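Student: sequence and predicted structure, then a few things I'm wondering about:
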Amino acid sequence: MPVTMRDVAKEAGVSIKTVSRVVNNQGEITDSTRERVLAVIERLGYRPNLIARGLVTQRTYTIGLNIQDITNPFFPEVARGVQDMARAHNYNVFLCNSDDDPQEEIRTLQTLADQSVDGIISFPNRQSTVRLFAEENRPFVLINSDMKHPHVSQVMTNNFQGAKLAVDHLATKGHTEIGMITGQYLQESQRVLGFEAGLKAHGLTITPSRFLSGMPKFERGIEATHQLLTEHPEISAIFTFNDLLAAGAIQACKKLGRRVPDDCAIIGFDDTQLASLIDPPLTSVRLPKYEIGQVAMQRLLEMLEHPDQDFPPIHLDVELIVREST
C-alpha cells in the first residue's frame, strides 16, 4: 500500500493539515516540526499525489519556461534560478527552447499552453506573440520586456545603463572609434539607446555603418567583426551584445592579426562563465542571471496567489566586470 499523508501525520505526531503545510511550504510551522515531518516523509518514502492536489487547488503545479537559445550560457544560469525557486515551492518546470526563431516561439508557447501549465516565464522575441497567449488569462512573467498587459509582469535588467557603462569604460581608455555588434532580442533596443547615449556623453560620433546586427552567436561575432574591421580599420574597440558574440570578435581579431586589447578592445554583455575562459579574459557587463530566474519565479507565484492584483515591474541592477580584453 502506498504511504499516505495520514500515515506521515500519525508517525510524526502532527495533524494532516500540518503535513500538508510542510509539503506545500505554506503556513507558519516551527523549524523543529518541519524537520520532524520531513524526516518521516523521507523515512516512509512518502510522495505527494500531485494529481489529487491539483484537483483540489485547480492547478497542475507546473510552470513553463521559454528560453531563446539553450546553447547560450546565459540561459542555463537563469533556468537554474527558476528551477531552484520552483522546487522550493513544490512546482515542476517545463522547459522549452525557441531557438531564436519567432515562429518557433509561437509553437513553444502553444506547447506550454497545451500542457495546461499554471503560468509561463518567457524571454520574448515578439510582444505580439506573448500578447496572444496572455489573453488566455494565464499569468505571464516576461524577462526584459516592457509589454503592458493585465496578466503580464516584468523582470527588467538595466540594459541601458549596462551599455552606457561599457562605452564609459572604453572612452576612459582613450577609444574614440567604437563599433557595435547587436543581436535581435527585444531588450537590446535599450542597449542600443544606452550605447548611443554613452557616445554622446563623451562627444563621440554615432556612425550607423559601424553598427551590425544578426543572430547572437559565436559565428556571427566572427563574421561581423571581420566586416567591421575590414570596412572601418580605424575602429579600436567593439561592444557586443553578449559573450558569444564577443568570443567570436576576439577570434576574428586574432585571424586579422589584431591584438586584443592593444589593437582592438572587446566588451561583452551578460558576464557568463565563458567570459573568464576566453583568451584574453573578457570584460563584460554582468547581469544577475541566477537572481533573474529566482525573482521571475517568485513573481509568478505571487501572481498565482493574487490573480486580481497588479504587480509593478522588478528592476535589477547590472555592473561592468573589467578583465584583460580592454
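Tutor: Yep, it's here.

Student: from here on, contacts and neighbour counts on C-alpha atoms
Tutor: Noted.

Student: what about the strands in the protein?
Tutor: With DSSP state E as the definition, the chain shows strands at residue ranges 62-67, 92-97, 119-122, 140-143, 152-157, 178-181, 211-212, 237-240, 265-270, 283-286, 314-316, 319-321.

Student: residue 42: which of the ones you listed is closest?
Tutor: Distances from residue 42 to each of those were compared using Cα to Cα; the minimum, 19.4 Å, belongs to strand 92-97.

Student: for that closest one, which outside residues touch it?
Tutor: Residues outside strand 92-97 that contact it (Cα atoms under 8 Å, 6 or more residues apart in numbering): 61-70, 83, 86, 105, 108, 112.

Student: also stretch 18-26?
Tutor: With contacts defined as Cα under 8 Å, 6+ apart, stretch 18-26 is touched by 5, 8-9, 27, 29, 34, 37-38, 48, 88-90.

Student: and those residues, which are buried?
Tutor: If you count burial by 16 or more other Cα atoms under 10 Å, the buried members of those come out as 5, 8-9, 34, 37-38, 48, 89.

Student: who's in contact with the nearest residue to residue 236 once chain neighbours are set aside?
Tutor: Leaving out its chain neighbours, the residue that sits closest to residue 236 by Cα to Cα, 6 or more residues apart in numbering is residue 264, at 4.5 Å. For residue 264, the residues meeting the contact criterion (Cα under 8 Å, 6+ apart) are 235-238, 253, 258.

Student: try this one side by side with the last:
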Amino acid sequence: MMRVQEEKKLTMEDVAKELGVSKTTVSRAVSGKGRIGEETRKRVLEYIEQHNYKPNQAAGEPVHNRTYNIGMVLQTDMLTSELPFFPKALKGIGETAEKEEYNVIMTLVDSNDFSGLVRVIENHKVDGMILMRTLQDDQPAAMLKKSGIPFVTIGLSDDPQIYQVDNDHVDACRELTSILLLKGMKKIAVVSGDRNHVINRKRLEGFYQAHQDMGIPYDASLIFTDIDSEAFACGAAERILQRSADCMIGADDLLTGYLLKKLEEENVRIPEEMRLASFHDSQLLKSAKNGITAIKFNIEELGREACKVLLRRMRGEEAAHITKLSYEVAMRESTKW
C-alpha cells in the first residue's frame, strides 16, 4: 500500500529563516502588535498565506497576547545610590532586548509600596521581568513567582526555583580579603549596607570565608552593617580609626567613596596611615589621588546575560537556573603595605 508522505508543519523559525528576519518580527506581523515596518509586515503575511503557516502554541509560539515589553523592577534608591551600576546594566539589557525587537520598561518599588509592580502584573504589560536586586525578604520575587510571569533576578536567591544571574561576589570578596591578609593586614574593617540586600550578605560571606580559610579570626567590632548614609559611614570611619585598624573595606563603591572623603578630611594618608579597598569598582572612585584597590565586574555583561536568560525562558527554552559571571581583583596603591 502506498503511503502519503505527511508534509512537515511550518514553524515560526522556518518562516524567519526563509525571510531573513527574527522570530519576533514574524510574531509581530501575525499578531498585528509591536514595532514593525509596513513593507516587512506585508512580506511576512504574504509568505505565511502562501505556505499556510499557523502558529504552534504548544511549541512556544503564542503570538496574539504578546506585548513585546520586558520589565525591569528597581527599588527607588537604586536611581541614586547605585547610579553607576544602573546605566551599565540597563545598556546591556537594552541592547540584548533590542536585537529581539523588545522594548524595556521600568517599574519602581520600595520597601512598603509594590503598587507599580501589581499594576504591571494585573494589566499584562510585559512578557517577562528582570528583578534588579534580590532581598532576604523578597516580596517582589514572591509576587512574580505567584503570577507565573517569566522572570530573572540580577542577584542570588535562596529559592532554587528562581532563575538567577549574578557576579560571583562570595569568591571575589574572599579573594580580595585573602590577598590583604597575606600582605599582613590582620585588623581589617568592613563598612556594609542594608543586610536585607542579598548582595551585602554575600560580600560579607566572602570576607568571613577568607579569614576562616587562613585561620585568622576577624574582629567583630570592625564590622559595620546597615550603613545607609554618608553620616553613618563617616561615623563608622571614626570608630575604625580609633580602633587602629590596618585597612578599611567599603562593601560598595558609594560607601568606599564616603570613607575616602572622611580620610581626606582627617588628613589620614593613604596608604601610609590607612589602607582602603572596595568590594566594587566604579567611576565614583576615580577621583582618588591614589588608585583604590577594588573588584572589577562587567556590569554590561551582567545585564546582557540576565536578558538572554529571560528571553530563553520566554521562548520556553532551557536555561541555567544559576549563572555566575567572572570578576577581576585590581590591586592598586591604596593597599600598598
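Tutor: The structure has been received and is ready for your questions. The shown structure was predicted, so the numbers you read here are calculated from the model rather than taken from an experiment.

Student: quick revisit: between the contacts of residue 264 of the first structure, which is nearest residue 16 of the first structure?
Tutor: Closest to residue 16 of the first structure out of those is residue 238 (61.6 Å), distances taken as Cα to Cα.

Student: which residue is the nearest non-sequential neighbour of that closest one?
Tutor: With Cα to Cα, 6+ apart as the measure, residue 179 is the residue that lies nearest to residue 238 of the first structure, at 4.6 Å, once sequence neighbours are left out.

Student: which residues are in contact with stretch 174-192 of the second structure?
Tutor: So stretch 174-192 of the second structure is in contact with 200, 205-211, 214, 216, 218-219, 222-227, 233, 236, 240, 244-252, 255, 295, 329, 335, 337, going by Cα under 8 Å, 6+ apart.

Student: just give me the match in the first structure for residue 286 of the second structure.
Tutor: Using TM-score structural alignment to pair residues, one finds that residue 286 of the second structure aligns to residue 276 in the first structure.

Student: brain fart, residue 85 of the second structure
Tutor: Across the alignment, which pairs residues by TM-score structural alignment, residue 85 of the second structure is matched by residue 74 of the first structure.

Student: report the separation between its match and residue 62 of the first structure.
Tutor: Between residue 74 of the first structure and residue 62 of the first structure the distance is 23 Å, computed by Cα to Cα, to the nearest Å.

Student: the two: which is more packed in?
Tutor: Each of residue 74 of the first structure and residue 62 has its neighbours counted (other Cα atoms under 10 Å); residue 74 has more, 23 against 20.

Student: I'd say that one and residue 288 touch.
Tutor: No: if you go by Cα atoms under 8 Å, residue 74 of the first structure and residue 288 don't touch, sitting 10.0 Å apart.

Student: separation between residue 186 of the second structure and residue 200 of the second structure?
Tutor: Noted for residue 186 of the second structure: a distance of 22 Å to residue 200 of the second structure, by Cα to Cα.

Student: which of those two has more neighbours?
Tutor: Neighbours per residue, other Cα under 10 Å: of residue 186 of the second structure and residue 200, the larger number sits with residue 200, 21 against 17.

Student: trace that one over to the first structure, please.
Tutor: For residue 200 of the second structure, the residue aligned by TM-score structural alignment is residue 188.

Student: need the contact list for its match.
Tutor: Applying Cα under 8 Å, 6+ apart, the residues contacting residue 188 of the first structure are 159, 182, 241.

Student: residues contacting the first one?
Tutor: For residue 159 of the first structure, the contacting residues are 187-188, 190-191, 194, 318, by Cα under 8 Å, 6+ apart.

Student: conserved subset of those in the second structure?
Tutor: By both residues aligned by TM-score structural alignment, their matches' Cα atoms under 8 Å, the contacts of residue 159 of the first structure still in contact after alignment to the second structure are 187, 190-191, 194.

Student: sorry, back to before: compile the buried ones among the contacts of stretch 18-26 of the first structure into a markdown table and extend it with columns for distance to residue 155 of the first structure.
Tutor: What follows is those, written out as a markdown table (distance: Cα to Cα, whole Å):
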| residue | distance to residue 155 of the first structure |
| --- | --- |
| 5 | 37 |
| 8 | 39 |
| 9 | 39 |
| 34 | 32 |
| 37 | 35 |
| 38 | 33 |
| 48 | 31 |
| 89 | 20 |
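
Student: of all the residues you listed, which comes closest to residue 298 of the first structure?
Tutor: With Cα to Cα as the yardstick, the closest approach to residue 298 of the first structure among these comes from residue 89, at 9.4 Å.

Student: what sits against that closest one?
Tutor: Residue 89 of the first structure makes contacts with 24-25, as judged by Cα under 8 Å, 6+ apart.

Student: to which residue of the second structure is it aligned?
Tutor: Under the alignment defined by TM-score structural alignment, residue 89 of the first structure is paired with residue 100 of the second structure.

Student: top of the contacts of strand 92-97 of the first structure by neighbour count?
Tutor: Ranking the contacts of strand 92-97 of the first structure using other Cα under 10 Å puts residue 63 first, with 27 neighbours.

Student: that'll do, ta.
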